[in-house]
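Undergrad: how does the following fold in three dimensions:
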Amino acid sequence: MPAWFAWALMSAVFAAFTAIFAKVGLAGIDPDMATLVRVVIITGVLAVFVAVTGKWGNPAMFTPRNWIFLTLSALATGASWVCYFRALQIGDASKVAPVDKFSLVLVAVFAVLFLGERPAPREWLGIALVAAGVMVLSLRR
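TA: A predicted model of the protein is given here:
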């Protein structure tokens, strides 16, 4: 198993717990305030992690390109979290999470458009199956 796959699988497990814990934690509170609390906690945990592992570096060494794209990524993450928490508060976690994972399909399309990546036909099949699965899981009966 490649190292990237193990990390990606762990990411999926933690993302699943994120949905469950957030759904329970959002009961009776504003989702935007909940998102802020989450960000503060994450910031503290990551600061400790980076310091303890000796990875603390000088951000002044980042290039302008690093700053621009990390800022854009942070803004996209924040917008995603705000939307996700609102969706979780009003919808079923078992329906919200699969729609959120439609990002997998969008990442593939954006990677082709902006990064020049070229998924193989077998990979496109998997991406199409994910898209179909999102539709099946999100449709109401």
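Undergrad: going forward, measure contacts and count neighbours with C-alpha atoms only.
TA: Fine.
Undergrad: which helix of this protein spans the most residues?
TA: What stands out as the longest helix in the chain, according to DSSP state H, is helix 64-90.
Undergrad: quick check: what element follows that helix along the chain?
TA: Following helix 64-90 in sequence order, the next helix or strand is helix 93-100 (DSSP states H and E).
Undergrad: just the buried residues of the helix or strand that that next one is followed by, please?
TA: Next helix or strand after helix 93-100 toward the C-terminus (DSSP H and E): helix 103-115. For helix 103-115, a neighbour-count test (16 or more other Cα atoms under 10 Å) marks 105, 108-109 as buried.
Undergrad: same question, stretch 69-87
TA: Buried-residue list, stretch 69-87, by 16+ other Cα under 10 Å: 81-87.
Undergrad: got a markdown table for those residues, with distance to Glu123 too?
TA: Formatted as a markdown table, the buried residues of stretch 69-87 follow (distance: Cα to Cα, whole Å):
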| residue | distance to Glu123 |
| --- | --- |
| Trp81 | 27 |
| Val82 | 30 |
| Cys83 | 28 |
| Tyr84 | 27 |
| Phe85 | 30 |
| Arg86 | 32 |
| Ala87 | 29 |
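Undergrad: so which of those residues comes closest to Ile68?
TA: Taking Cα to Cα as the measure, Trp81 is the one of the buried residues of stretch 69-87 closest to Ile68, at 19.9 Å.
Undergrad: just to revisit the earlier point, which strands and helices lie in contact with the longest helix of the chain?
TA: helix 3-25, helix 31-52, helix 93-100 (3 or more Cα pairs under 8 Å, 6 or more residues apart in numbering; DSSP states H and E).
Undergrad: turn those into TSV, columns for distance to Leu139 and mean neighbour count.
TA: Converted to TSV, the helices and strands packed on helix 64-90 look like this (distance: least, Cα to Cα, whole Å; neighbours: other Cα atoms under 10 Å):
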stretch	distance to Leu139	mean neighbour count
helix 3-25	19	13
helix 31-52	24	13
helix 93-100	9	18
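Undergrad: before we go on, could you also do this sequence so I can check it against the first one:
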Amino acid sequence: MAREDVFALPVACAAVPILLALLSAASYGVADFLGGTASRRLHALVVTLISMVVGASIIAVACLVQGGVVTSADVAWSLAAGVVGSMGLATFYSALAIGPMGVVAPVSAVTSAIVPVTSGFALGERPAPMALLGIALALPAIAMVARERRLPGEPRRMASSTLVRALAAGVGFGSYLVLISRTGEASNLWPVLIGRGSSIVVVLTLAAAFGVLRWPRRHDRGVDGAQEVVDEPGRGLRLAAAGGVFDAGGNVFYLLAVRADLLAVVAAVQSLYPAATVGLAGAFQGERPQRVQVVGMVLALVAVALVSLG
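TA: The predicted model follows:
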């Protein structure tokens, strides 16, 4: 083996977890775009439930083919991850219902990145200095990319109760990343399936409590009652199902990545998923990114490069 190959091999191996984290971010971003579009035709909880069931079905097949050894600890971590993740999602929706999206989204996104990054440090992880710089740049990049335009009629300031909900949603999302990462490698993909099972139970309960478990009819509207009319419920169902496929991929790629690298590093890269959502909205819905979002995307690229080199 040539001398150059000896040095190139470790670098290539080290880049694999970052690539998996980027694939996770891309998958989550696509899932959010599809789910958001579907929520204009169906209730957000119905979209979430459909997405979760479809994703769980795909993961179940993979688990049966791949196998794995699941311990009681794996089950406990997975169930807890599913519960906090779904509760975070419900809290996020409630924050969006009463507060400005342009503030709620970035607060939740940054918090969801801070939780696993700080948890990684608390667990004794010590990324290289260059990777630390990349993580530091990723946090403002997430906030800038996730920032949305203020809609007409939205308040300029966010009430303290809304801020608490946005922070709680981010804690829920970030806690999912931490808890699922604690499962054993021998369990393969079973933790994702188990966590998805507990999430389905939580979302199903919430959907039943809000009375939205019904077949969508013509003239039903979105979450806030001010979005477009449902002329083709089937399109919303298809979008939600497609979102479930990508959401399942995001979970799988993340678990593979975090088992091969530091939690703080993988979570920081994976949390850049809003960039994919913004890009798709611009490409397919004509929503031009704001200047701050473009700057955030550039900063995100720099952050990923630094983390990879680190």
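Undergrad: quick revisit: now the helices and strands packed on helix 64-90 of the first structure in a markdown table, with distance to Val130 of the first structure?
TA: Shown next, in a markdown table, are those (distance: least, Cα to Cα, whole Å):
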| stretch | distance to Val130 of the first structure |
| --- | --- |
| helix 3-25 | 14 |
| helix 31-52 | 27 |
| helix 93-100 | 9 |
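Undergrad: what about those helices, which gets the closest to Thr77 of the first structure?
TA: Among these, the nearest to Thr77 of the first structure by Cα to Cα is helix 31-52 (10.5 Å).
Undergrad: which residues are in contact with the closest one?
TA: Outside of helix 31-52 of the first structure, the residues within contact range by Cα atoms under 8 Å, 6 or more residues apart in numbering are 26, 56, 81-82, 85-86, 89.
Undergrad: who's in contact with Val134 of the first structure?
TA: Shown in contact with Val134 of the first structure (Cα under 8 Å, 6+ apart): 98-99, 101-102.
Undergrad: compare those with the second structure and list the overlap.
TA: Comparing these with the second structure on both residues aligned by TM-score structural alignment, their matches' Cα atoms under 8 Å, the contacts found in both are Val99.
Undergrad: hang on, the earlier thing: for Ala74 of the first structure, which of the helices and strands packed on helix 64-90 of the first structure is the nearest?
TA: With Cα to Cα, the closest approach to Ala74 of the first structure among these belongs to helix 31-52: 11.0 Å.
Undergrad: tell me the residues of the second structure aligned with the closest one.
TA: Using TM-score structural alignment, helix 31-52 of the first structure corresponds to residues 188-209 of the second structure.
Undergrad: what's the spacing between that stretch and its chain's center?
TA: Computed by Cα atoms, centre = their mean, to the nearest Å, the chain-centroid distance of stretch 188-209 of the second structure equals 15 Å.
Undergrad: same deal with stretch 62-81 of the first structure?
TA: For stretch 62-81 of the first structure, the distance to the chain centre is 13 Å (Cα atoms, centre = their mean).
Undergrad: check stretch 80-94 of the first structure too.
TA: Computed by Cα atoms, centre = their mean, the chain-centroid distance of stretch 80-94 of the first structure equals 13 Å.
Undergrad: in the second structure, which residue range corresponds to it?
TA: Against the second structure, stretch 80-94 of the first structure falls on residues 250-264 (TM-score structural alignment).
Undergrad: for Ala22 of the first structure, state which of the buried residues of stretch 69-87 of the first structure is nearest.
TA: Using Cα to Cα, the buried residues of stretch 69-87 of the first structure come closest to Ala22 of the first structure at Phe85, 7.3 Å.
Undergrad: the longest helix of the first structure vs the second structure, mean deviation?
TA: Here helix 64-90 of the first structure, set against the second structure after superposition, deviates by a mean of 1.1 Å using mean Cα distance after the TM-score superposition for the first structure.
Undergrad: likewise stretch 42-51 of the first structure?
TA: Mean deviation for stretch 42-51 of the first structure: 0.9 Å (mean Cα distance after the TM-score superposition for the first structure).
Undergrad: and the gap between Met10 of the first structure and Ala3 of the first structure?
TA: Note on Met10 of the first structure: its distance to Ala3 of the first structure, by Cα to Cα, to the nearest Å, is 11 Å.
Undergrad: right, I mislabeled it, should have said Ser80 of the first structure
TA: Using Cα to Cα, we find Ser80 of the first structure at a distance of 27 Å from Ala3 of the first structure.
Undergrad: contacting residues for Val303 of the second structure?
TA: Quick fix: residue 303 of the second structure reads Ala, not Val. Counting by Cα under 8 Å, 6+ apart, Ala303 of the second structure has contacts 133-138.
Undergrad: show me those residues that map onto strands.
TA: Per DSSP state E, strands hold no members of the contacts of Ala303 of the second structure.
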